[in-house]
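Asks: Predicted model and sequence follow; I will ask about them next.
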Amino acid sequence: MTEHVDVLIVGAGLSGIGAASHLKRDCPTKSFAILESRSAVGGTWDLFRYPGIRSDSDMYTLGYSFRPWTDAKAVADGDSIRDYITNTIADEGLEQQLRLNTRVISAAWSTETALWTVTAVRTGGGEYTAAPDARPAETVTFTCSFLSVCSGYYRYDEGFSPAIAGSESFEGEIVHPQHWPAELDYTDKRVVVVGSGATAVTLVPSMAKTAAHVTMLQRSPTYIAPVPSRDHIADRLRGKLPAQLAYDIVRVKNIGYSMFTYQLSRRRPETMKAILRKSAVAKLPAGFDVDTHLAPAYEPWDQRLCAIPNGDLYRAISAGNADIVTDRIERITPTGIELASGASLDADVIVTATGLNLLVTGGMTLSVDGTPVDVSQTLTYKGMMLAGVPNFSLTIGYTNASWTLKADLVARYVCRLLKYLDRHHYQYVTPQAPTSVSAGELVPLIDLQAGYILRDVGELPKQGERSPWRLHQNYVRDFRLLRAGSITDDVRFGRSGEHPLDLPGTAVITVDGIHLRYRSTGTGSPILMVHGIGQSLDDFTEQHDLLSTTHRVVSLDLPGFGYSTRLPGRATLARLASILPAFLDAVGIAEPVPVVGNSLGGAVAMTFAVAHPERVSALVLADSAGFGPEVTVVLRLLAVKPLARVLMRPNRANSARTVQALFYDKTLATDARIDHSFALSRRRSHAATMLDIAHDLGTIRGVRPEWRRSLLGALRRLEIPTLVVWGDHDHVLPFIHLAAAAEALPKAETHVFEKTGHMPQIERPEQFAALVDDFLARRVGASPAAASAVQQA
C-alpha cells in the first residue's frame, strides 16, 4: 500500500522537526509525513551520547525562530536540546506525522504525474545496511508532491575512524564518539582523545572531571574561543518581557555578533588571531606553549571555530587534569600510543574523535523521469535545491553560525514556494542553471577546509559563482534572498503532463542573460520560425516534421512567451525582435536566414529584417500582424488594463475558446492544444508579456497605425523577397488584410489557403511546407542580402 502526502520530510532531527512545524503553521492545508530511520527523534542530539555533548553555538540562534529558548544555559547540553525537540513535537502536534524506523533508499520523480515516488525500508531497532548478505528488509512506498530532505550531511551508522597501526594490540578500549558505549567507565583511567575539533574540546574537560588524566592528541592545532555559558542580556530580559520578544531580541543580538566575529576573522585574520591568543594566554598556566598547541597554520574560520563554554578546556588544563600534545601517531601499542617524535602516551582508553563520514541526502538515490541524478555533479540553487530536480529541497545549515538559522530560512522558503505554486496553479518548480553559471567556476556546497569535508568533498553538490547559485554564508543576505527575494529567478514552473523539452531537438539556451527555449531539427540551409502573441514554438511542430527533411528548421519561444524567460522591463515589438541576432549567433547561424512569422511573429520578423537586413534572406508572413487595424475583440480588450487583468485569469474554458478561434476545422482544437494553451496562461511571465505587447501594438479601437506605417515603409525599401499567405476564415486578423499587404508590399508574392483559419502552418501543413520550400528555392538566391553575403565570402 502506498501512502500519499503533499510534502514528505526526511529526517526527524532539529531540521526536520523545524521544517514540519513551519509547514503546519504556514501551509495548514498541506498534508505531510516525517520519515526517520532511527527509533527516536532528535537526529544528532539523540545519536551522540558522549560525555559533555553540547551545542557549539548559543541556543538563541540554534533554537527555532518560533519557539523561545527559556533555559538559563545559553550553551546547552545534548539532553536539553533533545528535550527541546521532543517538546516542540508535542506542542506543534506532530506525533501523528512521524514514521520512525523508516529509512528512505530511493526517490523517483515523474513529470507525467508531478509526483515523487519514495521507497523506504523498515529499519527495526538498528541501522539499515545494503550489504549483499543483509537480510531483506520490509519495503514501504510513499508518494508526495514535494520532497524535503533534512537528514544532514553525515552518515549516522558510521563515524570516520582512520586505520592506525597496532590498534588491534591495544589492551584498553578504543571508542568513537558517534557510538559511545553506555557502559564505558573511565574513572581514574588515563584517556587520550585523538582529535582537535569541536567533539575533542568537549570531551576533554568533561572526562577530566573523573579520569586520572586526559590528553588531547592533535596532529595540528585548531582555533579555540572561550564563550560564556550564560547570556547575561537574556538573563536580564527574562521575566521582564514576553518570552518571544525577549528571545527575538537576544537572537538578533547574537546573529549580529556571530556575523561580526566571522567577518572580522575573514577580513582581519591577524586581529582575530591576536584576540584568541591573548585569551588563551590569560586563561592557561604560565609556560603553556600556546604557539605550538593553539596556533593553526590556516586562517580563522577556514575551519569552524571551536567554542569552549566558560573556557572549560583551559580550566581543565590549568587544574592539571588535562593537557594538549601536538604530534603524529606512529602506532598504537598495548599500553598507549607511540608518537612520531619518539615520545609515548600511556592510555587505558583511546577516543578517536576523528570526525564524520559525509553522506548527502541520507544516502538515498534520486532520479528524474528515469534518469539517475548524480548529486555530486549537480548545482545547488539558493543553497537548498538542485538544478534539474523538481520539487526538492536539501537542508544544509550554516558552517559559520548556528545550523538552525539556515534551516529555518530553507523551511520558510519551501512554504513560500508551495504557496506560490498553489496561487499560480502550478504543480512543480525546477531550478535551471544558466550556461554562464554551469560553465563557470564551481566550488563545493560546504566550503570548509576541515578534514572530514576534504576527505569526501567530491561527493558534495556544487555551487556557482553568483547568487542564486552561490551560498553567501551570511544570514542577512540569505534572509533577503530566501524570505523577500524573487521566487522566479532561474527556475521553470509547470504542471503534470507538460514537457517543454520533450519535442525532439528542444533545448534551453541563454542569450544576453535570457533563457530561451528553442527547437532545432534537420540539416541544410536554415529557416527561422517565429510564433504569434500568446503562443509558443509548438505552433511549428508540423513544419519541423516536414521542412527538416531539406532544411535546418529553428524555432523559439520569444522572450517572456512559452517557456522562455522574460526581458527585464516592459516587452515591446522592437525588444522581442532585438533578441534574434544574438539568438542566431548562439545557435550557430551566421548567414542570412529566411524568417517565417505567424501573426505577431510576422511583425517580429519584419522588425528584425528592418533592423538587420543583412541577417534576413527572405520573409514568409503567415496571417501576419501589421497590415490593418482590425483584430479580434479579445486582443483589443487586452489593451484596457482593468479588463485585461480579468481576461488573463487562467481558465480552461477561456483557453478552449481561444484555441477554437484559431482554426476553421474545429477538430484541430484538441484537448492537448487546449491543455497547452491553459498551461501557458498560468505562466506569469507569459501573461505579462502578452499584456505588454497588446498595449504596445494596439488600443481598444484596434492595431495602432503608427508602427504599421513606419515598419511597412522601411520594409518596402529593402526589397527582401517576401511571401504573404492568409487563411480565408481567419477570425483573429481578418482575410481583408491580405489585400492591404499586397498594396503595402507590391513586390510580395501572396497565397490564399481556403477554408483555413489563423494558422495555416497547422491547418494546411503539407501545402504550407510545399509553398515555403518552393518560394525559397525560387527567391532566396535572388535576395540582395544573400547575394551580398556570397560576394563577401
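Replies: That came in fine, so what should we check first?

Asks: Every contact and neighbour count from this point should use C-alpha atoms.
Replies: OK.

Asks: so how far is the first residue of stretch 47-61 from its last?
Replies: Stretch 47-61 has an end-to-end distance of 21 Å (CA to CA, to the nearest Å).

Asks: how deep is residue 151 tucked in, by neighbour count?
Replies: For residue 151, the neighbour count with other CA atoms under 10 Å is 29.

Asks: Quick check: chain neighbours aside, which residue is closest to it?
Replies: Distances taken as CA to CA, 6 or more residues apart in numbering place residue 11 nearest to residue 151, at 4.7 Å, with adjacent residues excluded.

Asks: residues in contact with that neighbour?
Replies: By CA atoms under 8 Å, 6 or more residues apart in numbering, the contact set of residue 11 is 17, 34-37, 43, 149-151.

Asks: which among those gets closest to residue 461?
Replies: residue 149 (14.1 Å; CA to CA).

Asks: If you tally nearby residues, what's the number for the closest one?
Replies: By other CA under 10 Å, 26 other residues sit near residue 149.

Asks: measure it to residue 596 for me?
Replies: Counting by CA to CA - residue 149 and residue 596 are separated by 47 Å.

Asks: Kindly report the same for residue 256.
Replies: As defined by CA to CA, residue 256 lies at a distance of 59 Å from residue 596.

Asks: Please say which of the two ends up with more neighbours.
Replies: Applying other CA under 10 Å to residue 256 and residue 596 shows that residue 596 carries more neighbours, namely 27 against 14.

Asks: if I pick the nearest residue to residue 300 once chain neighbours are set aside, what's in contact with it?
Replies: Excluding its sequence neighbours, the residue lying closest to residue 300 (CA to CA, 6+ apart) is residue 265, at 5.6 Å. Neighbouring residues of residue 265 by CA under 8 Å, 6+ apart: 271-272, 299-301.

Asks: Quick check: of the residues you listed, which lies closest to residue 236?
Replies: The closest of these to residue 236 turns out to be residue 272 (CA to CA; 28.9 Å).

Asks: Comparison target below:
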Amino acid sequence: MHKHVDVLIVGAGLSGVGAAAHLKRDLPGKTFVVLESRPSIGGTWDLFRYPGVRSDSDMFTLGYSFRPWTDAKAVAPGASIRDYIQATIDDEQLGEHIRLQHRVISASWSSESALWTVIAARTGSDEFRPGQPFNEQMVFTSSFLFVCSGYYRYDEGFTPVFPGAESFSGELVHPQHWPADLHYAGKRVVVVGSGATAVTLVPSMATEAAHVTMLQRSPTYIAPIPSGDRKADTLRKYLPAQLAYSLTRAKNIGYSIFTYRLSRRHPERMKAILRDAAIRMLPEGFDVDTHLSPRYNPWDERLCMTPDADLYKAIRRGTADNVTDRIDRITPTGIELASGRTLDADIIVSATGLNVLAIGGMALTVDGAPITLADTLTYKGMMLDGVPNFAMTIGYTNASWTLKADLVARYIGRTLKYMDRHHLDTVTPRAAESVKAGNLVSLIDLQSGYVLRSAGDLPRQGASTPWRLHQNYLRDFRLLRLGRVTNDVRFGRRGADAAAAGIPLDLPGSGVIDIDGARVRYRVTGQGSPILLLHGIGQSLEDWNEQHDRLSDAHTVYSVDLPGFAYSDRLPGTASLAGLASILPAFLDRFGLIQPVPVIGNSLGGAVAMTFAVAHPERVSSLVLVDSAGFGKEVTIALRLLAIRPVGIVLLRPSRKSSTRTVDGIFYDKKHVTADRVDHKLALTNRSAHRSTLLDLAQELGTFRGIRMPWRTRLLAEVASLRIPVLIMWGDHDHVLPFMHLDAATRALPHAQTHTFHNAGHMPQIEHADEFADVLRGFIANSRQEWLHV
C-alpha cells in the first residue's frame, strides 16, 4: 500500500490528535494521516490502566485550547481523558484520518522530491517492540513529518534488577502493563517508587488492600492540590463554556508559572511551604524530614501532586505508610531492606519509571545519510538542525504537556502557511557553528532517573533562543505564536538540485532517490498491493503514465528510469542487462517492499524483469512480459544498426526527424505519435548518458544480424525453472519485436498465459490502455492467489 499526504502525524495520543485538529482548523486544504502503533487511540491515557491513574496536571491546561474541559474534576482520571480525546476526534471529524496498528519503522527524506518516504509496519494487539519482526509494510509519502509519539517506550517500563525477584511467591507487576485480572483486595502491597505513579497508586490501592507501603529509595516533593476548581465552576455558571474555559486556563497557567519561578528562585521557601502542608495533613509523629524532604530542589524533578491530599489521608487512616530505605533482596514472602527490616508482601508493584524512546524509535535518514538524534540540535524545542520538514512534540516538564503541544502545532501551521504563500517546499533549521560549539545540554532539562539514563540518546539544546527550549509558557507564546518563522531556517523549493541537473519531477509522485551513489528517478502513485513497471530500451518511466492513471485505484504503482536511461544516472562501467536489474532490490528496499511483487516489463524491460526474477526469485511474485526482448533474434533495423557503435553514434545524434521516426515506429495507431512524445524523445536523446547506455545495451544484447542467442537461451531456461506465474502480452502489429516472438515465448515458457492486443504496436499499455489494465488486474489477482498457495 502507498498513500501520499501533505502532513503525516505519528501518534494518536493527546499530542497527535491535537496536532491533527489544529492542522484541520488552520489549513483545511491540507491532506493528512495519523499513524498510531497501538490498536486504540489515547496514547499514555489508554496504555496506563493501573488503579487511580489520573492526570498530573489540571485539565484546564492539559486540555486543548479549542475544546473546553467540562467535567467536574480538574485532576481527571485516565478514562475521562480518553473520553475527552475520543470526543475531540468525533467532533473534529478526525476518525477517517487515523490509521491504528501502524508502527513507523523508518522515514527517509529526499531533497530532490521534497518528500518523506515513511515505512510503517502493521502491528498486532500487543505492544510493538523495537526490532520485532513484522510481515506487512505500508509506504507513505508526505511533504511534512510531524512526530507526536512522546518520549518513552510503550512496550516496557524501567525495572531495576532486584536480587531474588525470581523467588517471590506473589505477583510482581509494573504499572505500565497492569494485569486486568490482578486482585489486591485484602492483600499486602508494596509499591516501589516515589514518583507520580507511586503517589497515585498508593492511596487508590489502599481503599481495598489490607495495607499498602510506598517504599522509596529517596523522597520526592509532593504537593497537595484540590481535585476540583471552584473558580472554574463559578465561571461556568455565568459565562459561555469557551470563555469560562479560557479564563480558567489563563489563571492556571499564571499559577503554574508563579509556583515554578518561586521554586527555582526561592527553593527554600517552596520547601517550607510543602513541608508545612505535609505536617498539617499527616498524623502526628510522621517523620516528614526523612520521607518527604529530597536532597534536590523543587522542580529539579517534576513535582508530584496528591489531589485532595489522598496520599496523606491514606497514611493518616493507617491503610498506607511510607518507608525510605534500599532493597537488599526480594524473598519468597516480601522484601528485605538494607536496614535489616523486612516488608511482607503479596504483591510488589515496581513503579520505578520509564524507558526513553525518542521519536518512537524510528530510523531517520536525510538524502541517504542516517540521523543520530544525540548529534542533533533542537530548534525551538521541536525541529532538528539540518532535518527538513520535520517537527516533534515534546511538551512541558514543569507544566501541562499540552500547553507546549498546542504551541508547537499552531507554529507548524504558521510555517506551512508561510511556505504556501511564498510557493516554498522545504524548511530546514540551520544552526551557526558558534551555536554548535557552545554550551550544549539535553533536550529534557530534568534530573529524573529516566532522563539521566537516556540523556545520551536525546537531541541537544544550545545556549540561547531559538536553539534553547524554555520552560516558560509566556516566553514560548511570544516566540511560537507571535515570533517570526524565518529566523535561523532555510527555505527552498522542491527539486532544486534535480532542476539544476535537468531532471523533471512534474509528474505526480515522481522523485529522485540515491542508490549506491546514483540518482534514480522514480514515480509512485496509488495505494494497494504494489506492482513494479519497467520501460524498454531508450525509453523512460513516462511509458507507463496511462497505467499509473488506471491501476492506482487498486495498487501502489512504481515505475523507474532504469540506470543510465532518461533521467537516472549511469552506473560505473559499461551498462549491461545485469547492471540494470541490479538496482531493483535496493530500489524496492527503499520503499519497504520486502514481500514479492509483480514485475511488469515492456521490451528491454521484460528482459530486465526476467533477469531480476532469476537473481532474486524471492522478490518476484509474478512476471508480466509485454512485447519483451529475449524470445527471438528478429528486431527492427534501427536497433540492429545501433549494435555497430560508429553507426550507432551517428544515428543517435539528436534531431526532431529521427525522434519522430522512432516514435512513429512504436505505434500502430498514429494518433499516439504526438508532438509531446516527439519532444520527450528528443529531450532524452539530448542526454549523453542516455545515448551511451542505449549503445552499450544494443551491443551487449545484439549484433547487426539481430539479438544474440546465448543470453536469450540461458535466461529463458532459468526463467522456465522458476515457480512464478508468467503472463506474456503482445501487440499484433509490433514492428520493433515482431508478433511471431509470441509463439517462441509460449514454446520457451509453456506454462505462461498469453494475451494478444489487436491493432496494437510495441506499446499496448498505451494504445490499449483500458484493455491492458483490465487484463493485468485479473492476472495479478489470480497469480497472487497462486503464489499464496505455493
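Replies: Okay, I see it. Just so you know, these numbers come straight off a predicted model, no measurement behind them.

Asks: I would like the range of structure 2 that aligns with the longest helix along structure 1, please.
Replies: The longest helix of structure 1 (DSSP state H) is helix 243-267. When structure 2 is aligned by TM-score structural alignment, the counterpart of helix 243-267 of structure 1 is residues 241-265.

Asks: that older thread, check the contacts of residue 265 of structure 1 against residue 287 of structure 1 and report the nearest one.
Replies: Of all the contacts of residue 265 of structure 1, residue 287 of structure 1 sits closest to residue 272, with 22.1 Å by CA to CA.

Asks: so how far is residue 213 of structure 1 from the closest one?
Replies: 31 Å.

Asks: Give me the more crowded residue out of those two.
Replies: A count of neighbours by other CA under 10 Å puts residue 213 above the other of residue 272 of structure 1 and residue 213, at 23 against 20.

Asks: and the more buried one, how far is that from residue 177 of structure 1?
Replies: Going from residue 213 of structure 1 to residue 177 of structure 1 by CA to CA gives 18 Å.

Asks: again, but for residue 51 of structure 1
Replies: 9 Å.

Asks: just checking, what's the longest strand in structure 2?
Replies: Counting residues, the longest strand found in structure 2 (DSSP state E) is strand 137-147.

Asks: how big's the offset between that strand and structure 1?
Replies: Strand 137-147 of structure 2, aligned to structure 1 and superposed, deviates on average by 0.3 Å (mean CA distance after the TM-score superposition for structure 1).

Asks: Next SSE downstream of that strand?
Replies: strand 171-173 (DSSP states H and E).

Asks: in that following strand, what counts as buried?
Replies: By neighbour count with 16 or more other CA atoms under 10 Å, strand 171-173 of structure 2 contains the buried residues residue 173.

Asks: what does that strand correspond to over in structure 1?
Replies: Structural correspondence for strand 171-173 of structure 2: residues 173-175 of structure 1, per TM-score structural alignment.

Asks: average distance between that stretch and structure 2?
Replies: With mean CA distance after the TM-score superposition for structure 1, stretch 173-175 of structure 1 departs from structure 2 by a mean of 0.2 Å once superposed.

Asks: how far does that stretch sit from the chain's center?
Replies: The chain centre lies 42 Å from the centre of stretch 173-175 of structure 1; the measure is CA atoms, centre = their mean, to the nearest Å.

Asks: now do stretch 706-720 of structure 2
Replies: For stretch 706-720 of structure 2, the gap between its own C-alpha mean and the chain's C-alpha mean amounts to 43 Å (CA atoms, centre = their mean).

Asks: corresponding residues in structure 1 for that stretch?
Replies: Using TM-score structural alignment, stretch 706-720 of structure 2 pairs with nothing in structure 1.

Asks: List the buried residues in that stretch.
Replies: 706-708, 712, 715-716, 719-720.

Asks: Stretch 295-310 of structure 1 now?
Replies: 295, 299-301, 303-309.

Asks: who's in contact with that stretch?
Replies: Counting by CA under 8 Å, 6+ apart, 56-57, 75, 197-198, 201-202, 220-229, 262, 265-266, 269, 272-273, 277, 399-400, 448-450 sit against stretch 295-310 of structure 1.

Asks: what does stretch 22-40 of structure 2 give?
Replies: For stretch 22-40 of structure 2, contacts defined as CA under 8 Å, 6+ apart pick out 5-12, 16, 20, 46, 97-104, 122-128, 409-410, 413, 417.

Asks: For ChimeraX, what selects the buried ones among these?
Replies: Selection of buried members from the contacts of stretch 22-40 of structure 2 for ChimeraX, criterion 16+ other CA under 10 Å:
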select :5,6,7,8,9,10,11,12,16,20,46,97,98,99,100,101,102,103,104,122,123,127,128,409,410,413
